[in-house]
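Asker: take a look and give me a structure for this.
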Amino acid sequence: MNTIKPATPGKLRVVVMGVSGCGKTTIGDLVARELGVPFLDGDSLHPVENVAKMAAGTPLTDDDRWPWLATVGAALAQAGDGGLVLACSALRRSYRDAIREQAPDTVFLHLHGTKEVLKARTEGRTGHFMPPALLDSQLATLEPLEADEAGFVVDIAAPVADVVAAALTNLAAVVRPAPDRAGTKPRQPGVDLAAPPFNLDGDAIAWVEGTIGAMTLEEKIGQLFINHNNSYAPEYLDGVLDTYHVGGMRYRPGPSAAVQEHIRYAQSRSRIPLLVASNPEMGGAGSCDDGTFVSTHLQAGSHPDKGIARQMGQVAGVETAALGCNWAFAPIVDIHYNWRNTVVSTRAFGNTPEIVVERAKEYFDGISESPTACAMKHFPGDGVDERDQHVVTSYNTFSYEEWNRTYGHVYRQMIAHGVQSIMVGHIGAPELSRHFRPGLPDSEILPATLAPELLQDLLRGELGFNGLVLTDASLMVGLTQAMKRKDLVPATIAAGCDMFLFFRNPAEDFGYMMDGYKSGVISEERLHDALRRILGLKASLGLHRKPLDELVPPVEALSVIGSEAHRAIAADVADKTVTLVKDTAGNLPITAETHPRIRLYGISGGADFTRADPLAYLDTVKEELEAAGFEVHVFRTAEQREAAGEAGVNFMTVLAEEATGDYPEKYDAAFVFANVKGFAQEAAIRIKWSSPMAAEIPWYATEVPTVFVSLNQPNHLIDVPMVRTAIHAHAGSREAIRAAIEKIQGKSEFQGTFNDNVFCGSFDTRQ
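Answerer: Sure, this is the predicted structure:
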């Protein structure tokens, strides 16, 4: 047994090493729990390329391993105050040396087992990307710990409890006593403004402290709020700023010139510079009416080129900065595990933590080229439940261990990458909450916005996040169903959030927050910690150094919004990401020469809260098809025909008229373009046809070549499994529609990729 070198005082770095199947994850997690420090599975740090090779049974080369080992070493070096236990094979001496280059006092716990024991364990595992066939390769690679290496060996043949006990005995010389987690709520350290993500110098810190010291109590309470500006009228802003002294705002999108002038007026009327937020999840679109739509998050994850996400971030940063925005409620770092979940289906980069981390970093780097802070969302992670927090509380039901390997990995990586703020979702996490509060009954499982064990013990404590935490929109029923408004408003801040997103009734909510402070629900310490983070974020953006009249760019800056260069980026992204999901009937290509007469169907799902015409995109589709030489016949429902003044029609007459034996004589092919949304209004979204047994349902797939094109949701095959040609174009933009039609004709190749969620777990959708 080797001599253990002392760890840095107050910090223990342990690598649990060994070949696949030795129990690194199980033993490592149990040891970490006993020591009261975080656990991280090093496998979760592999880039996507390494995961793909291992899943295919291909051994990694050293060139594959060096970047991964550097990431492992960095994770250990950046561990919080207590330290970190990390599972990593670390089979060669050179690999361990690479880790020690960044974390010199790392202790290696080698879990040793015979080949027979290891083989039995690897063959019994499921859901892991290391197949048993690679065991021989790993054993041949293994170089045992040498005498000068800090570490020790434990035999895994013993029961798990004995293995853990042996490990703890060997670590006793360098570990502090394990805390009693049951019922404890460790005090979290206050903000460090000199540390990431703020990185403030002395002058900036002095501005933060001096500003807080000069505030009235009303101004301090006001800084906790982010207002949703429901009017562009100057007198409206006067009332909000003079009465409630808000710390930030998000405006209602409109024309870029009006938005910029609105922001300019707001900044001119605020004594303390405002954080001005936008939702640039898709580029400049959503921040103003004329902003550039580049791609959805899913679209940016649906091509091998990770630079698409960076381009989306770059355009988002340039266009929103031109408006005067300085805070992006993005990137979205949810993982789309459940195909039924439609609130993040297009708003997640993919269905694995590896793709989410890779693309989120690219987006962050792109938008960070502009003077913009990011708020990634939605902690503790959406995509497991199928429901939407806008209308009901949803839950991330992963175990503590599974969460750490997936969502936890994403948050650790992004925190280390420098993200400045985190938006907390109204998402409960029962197993996470019970990890920190054992025995917590179902009735006390709260959404993360109200759960101190998730915000303080996990996010601030184990993940070591030093930045700003804000709630998701406070009008969402996922929050409001939890408790009375007067209680939940201050409870969010007391639990660990620093800012509260949107008033319901400004006078009431401001009063509730003030009452919460005066009654002690919000302590003086918690209030001032939140204020330091809010002002610290403002100072990190340099807002404290700018005159009020320079916080918003001049009108001329708006020329970048919707520019020709940005539209060219959007067109290139559309061309790369239009995806052929299936063409099992071999219908493609379809051209105006081979199939001149097209029956065109549009599916929208109905109008949503934006009140925009849900079928407006169909005019664009028709224009693009006609430009390609097709003769287009647009189907209209009974309701549409009645609205146009036609009498005597109903769904039965339309069906009888449409579904006739001469259909193939009238039309050469059928195209169905679906742009189904419903975000924030339904717990889940599926196709809703115009009537029972509607004439637009693809009964005609057996009559003529039928092509189904989704312009939004990726999960429609569950409702149209009978179509044999399915395309995901991702967006209803002209660029995406044009690219899809070009590819249908065979004028360009399909380049987009998809994950298995598109088949919705049903055999018939693949046919």
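Asker: switch to C-alpha atoms for all contacts and neighbour counts from now on
Answerer: OK.
Asker: correct me if wrong: residue 303 contacts residue 751.
Answerer: Yes - using C-alpha atoms under 8 Å, residue 303 is in contact with residue 751, at 6.9 Å.
Asker: off-centre distance for the strand or helix carrying residue 135?
Answerer: Residue 135 belongs to helix 135-141 when elements are defined using DSSP states H and E. Centroid separation for helix 135-141 versus its chain: 37 Å, with C-alpha atoms, centre = their mean, to the nearest Å.
Asker: where does residue 478 sit: helix, strand or coil?
Answerer: Following DSSP: H, G, I helix; E, B strand; the rest coil, residue 478 is assigned to helix.
Asker: does residue 429 touch residue 396 like I think?
Answerer: Yes - applying C-alpha under 8 Å as the test, residue 429 and residue 396 come out as touching, 4.8 Å apart.
Asker: residues touching residue 536, list them.
Answerer: 193, 198, 200, 204, 205, 208 (C-alpha atoms under 8 Å, 6 or more residues apart in numbering).
Asker: let's see this one next, to set against the first:
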Amino acid sequence: MNFSEIMKKAPYNLNDEQMKWVMDTKAGMTMEQKIRQMFCTIAYTDNEGYLAGIAAGEYGGLMCRAMPNEAVVNLVNFMQKNSKIPVFVAGNMEAGMNTCSEDGTHVGCQMAIAATEDVHYATELGRIVGEEADALGINWAFAPVIDIDNNWRNPITNTRTYGSNPEMVAKMGAAYVTEVQKHGVAASIKHFPGDGVDERDQHLVTSVNSLSAEEWMDTYGKVYKTSIDAGALTVMAGHIMQPAWSKKLNPELEDKDILPGSMSYELLTGLLRGELGFNGTIITDSSAMAGMTTPLPRRKGLPAAINAGCDMILFAKNMKEDLGYIRDAIESGEISAERVEECVVRILALKASLGLPEKQASGAIYPSKERADGAVNCEDHDKVSKEVADKSITLVKEEEGVFPITPDRYKRVLVYSKESGGTDLAFGAATRIGAFVERMEKEGFKVTVWEPSPGFEGLEAPMSDIIENYDLIIYVANYVTKSNQTVVRIEWAQPMGADCLSYVDDMPNIFISLENPYHLADVPRVRTYINTYGSTDNILDALVEKLTGRSEFKGVSPVDAFCGFWDAHLS
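Answerer: Alright, predicted model coming up:
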């Protein structure tokens, strides 16, 4: 294999000096060190005792979970100072830097960006992520998500995507890639071969992209090719099968032997590298997900991922055991020495393309708290976040004459709160409806949050209690997109859906979804429906401005918010 050709070509585009660093560094590595470069682990804290164990592992990189600015700076400095080969420090920077730094800017989820219908804001998302990541010493964005949200039931794509229009996804994905990489931060387009067709979550099961080969190439293929042509340095391989292309490239393949993208030679080497011409670095999605652990025994699955074309493995179930599986596969010849060499070249070439060796030599690789504090969530970045909130909030359905919502028209407001709760690893926020209620009270509304009353059929409180005591009902739903859930649907109270829409003909009802844009499937007869795509302070502030008539609704839904149901269009 001609490693020089790999390194010279896009997206690495290395010069002679950089290629020499790659080959010299590789030549000085033991096989054990090469194996460890092929793993990207995770860090949750800047505790030096904890980080010392990671540094001693000599892994190729780590992903940073959210922590304060100072902790991120401490983590990066410790890892880079204690690593002979500079390390990747990555994060899920899909909506901004808030998933790495608790102080980071939440620009807007990708669906909010798409709702602006302005590619400029996808570029701005990439710029803000790039500037804040660079200031913090983070050099790899596990973003953008370039899945196409074709299936409203999918519980994990949802607001993380740029919507269901392949052209919009392609343009916005490429805009993010181009901009973020200007700041020395590698983009990782994901989740190849593409989520959003199935309605299942790879954290829990291997899912299926069931499009024909032609349909796939006209949609996902064009989306991926656009970002590849924009120079995307890395691809994240998802635990998603694409049977049509697997069989097209290997007609002898039986159904039982079809593997997900993360372990499929047909999809990674045949389709991604061959048909689409991708020459960059490939990393698996989390190898701890059930979507990767169920198709093959782990001792076979991890080597299969490397042989399929993955250069790095993200996370581990048990690091000692997983390292052993790769080590044993190399020793037995299941993974060839040449394949190991190629993985290491692509890993080091990525580091060289980001200028990490030069930054290590000059000291520029070490971030400072002062620089981070000056860049992260600065006034300019917050301004863009506010613009995205203003231009993305979408009025999907409107009852004639319901707006503006003012205390003079609707003094007494009953709020039905519907929250799923979140976790610190989820997308979205756990409890935000209270913040909305506080804003409404400051506007002068008398707000009551509904609480279930005791009683069963025939013994419930009379409907007149609601009809005679309130002027307006507002439903606020905050069902976040997060892993390890099978649906993002509303759960109604007992008995018999006690908090369902029972008063739509008695007074105005407004349904506001702070997260999932598809709740019209469960409330088709509500006459006024709003999607905000998030619940940050900037978003809630913009929402109240629009409810009260001080600002227009400007967003355009990037998906079919009616979920294909004819009755959801009724008013």
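Asker: circling back to that earlier point, overlap in contacts of residue 429 and residue 396 of structure 1?
Answerer: residue 380.
Asker: the stretch 401-550 of structure 1: helices as residue ranges?
Answerer: Here the stretch 401-550 of structure 1 has its helices, by DSSP state H, counting those that start in this stretch, at 407-417, 430-436, 452, 477-480, 485-495, 506-518, 524-540.
Asker: what is the fifth one packed up against?
Answerer: Think helix 485-495 of structure 1. strand 500-501, helix 506-518, helix 524-540 (3 or more C-alpha pairs under 8 Å, 6 or more residues apart in numbering; DSSP states H and E).
Asker: likewise the first one?
Answerer: Applying 3+ C-alpha pairs under 8 Å, 6+ apart, we find helix 407-417 of structure 1 packed against helix 353-367.
Asker: again, only this time at 10 Å
Answerer: Using 3 or more C-alpha pairs under 10 Å, 6 or more residues apart in numbering; DSSP states H and E, the elements in contact with helix 407-417 of structure 1 are strand 39-41, helix 62-77, helix 353-367, strand 373-379, helix 400-405, strand 421-424.
Asker: what's residue 40 of structure 2 aligned with over in structure 1?
Answerer: When structure 1 is aligned by TM-score structural alignment, residue 40 of structure 2 is paired with residue 226.
Asker: secondary structure class for that match?
Answerer: Applying three-state DSSP: residue 226 of structure 1 is strand.
Asker: can you tell me which residue is spatially central in structure 1?
Answerer: residue 333 (1.8 Å; C-alpha atoms, centre = their mean).
Asker: check contacts around residue 314 of structure 1.
Answerer: 283-284, 308, 362-370, 566 (C-alpha atoms under 10 Å, 6 or more residues apart in numbering).
Asker: again, only using 7 Å
Answerer: Each residue near residue 314 of structure 1 by C-alpha atoms under 7 Å, 6 or more residues apart in numbering is listed here: 366, 367, 369.
Asker: that one and residue 281 of structure 1, how far apart?
Answerer: In this structure, residue 314 of structure 1 and residue 281 of structure 1 are 12 Å apart, going by C-alpha to C-alpha, to the nearest Å.
Asker: now the counterpart of residue 496 of structure 2 in structure 1, what's its secondary structure?
Answerer: When structure 1 is aligned by TM-score structural alignment, the residue opposite residue 496 of structure 2 is residue 693. The three-state label given to residue 693 of structure 1 by three-state DSSP is coil.
Asker: quick one: the strands in the stretch 51-200 of structure 2, in order.
Answerer: For the stretch 51-200 of structure 2, the strands defined by DSSP state E, counting those that start in this stretch cover 61-64, 88-91, 140-141, 186-192.
Asker: redo these as JSON lines? Include distance to residue 131 of structure 2.
Answerer: Below are the strands of the stretch 51-200 of structure 2 laid out as JSON lines (distance: least, C-alpha to C-alpha, whole Å):
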{"stretch": "strand 61-64", "distance to residue 131 of structure 2": "17"}
{"stretch": "strand 88-91", "distance to residue 131 of structure 2": "14"}
{"stretch": "strand 140-141", "distance to residue 131 of structure 2": "12"}
{"stretch": "strand 186-192", "distance to residue 131 of structure 2": "13"}
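Asker: tabulate those strands (CSV), appending mean neighbour count and distance to residue 306 of structure 2.
Answerer: Converted to CSV, the strands of the stretch 51-200 of structure 2 look like this (neighbours: other C-alpha atoms under 10 Å; distance: least, C-alpha to C-alpha, whole Å):
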stretch, mean neighbour count, distance to residue 306 of structure 2
strand 61-64, 24, 17
strand 88-91, 26, 19
strand 140-141, 28, 20
strand 186-192, 28, 15
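Asker: the corresponding residue of structure 1 for residue 438 of structure 2 sits in which helix or strand?
Answerer: Applying TM-score structural alignment, one finds that residue 438 of structure 2 aligns to residue 623 in structure 1. Using DSSP H and E, residue 623 of structure 1 sits within helix 617-627.
Asker: give me the mean deviation of the helix or strand following that helix from structure 2.
Answerer: Note on helix 617-627 of structure 1: by DSSP H and E, the next helix or strand toward the C-terminus is strand 631-634. Following superposition, strand 631-634 of structure 1 is found to deviate from structure 2 by 1.3 Å on average (mean C-alpha distance after the TM-score superposition for structure 1).
Asker: so how far is strand 631-634 of structure 1 off the chain centroid?
Answerer: From the chain centre to the centre of strand 631-634 of structure 1 is a distance of 40 Å (C-alpha atoms, centre = their mean).
Asker: kindly report the same for stretch 400-418 of structure 2.
Answerer: The chain centre lies 34 Å from the centre of stretch 400-418 of structure 2; the measure is C-alpha atoms, centre = their mean.
Asker: any idea how far the counterpart of residue 484 of structure 2 in structure 1 is from residue 608 of structure 1?
Answerer: Alignment note (TM-score structural alignment): residue 484 of structure 2 maps to residue 681 of structure 1. Distance, residue 681 of structure 1 to residue 608 of structure 1, using C-alpha to C-alpha: 8 Å.
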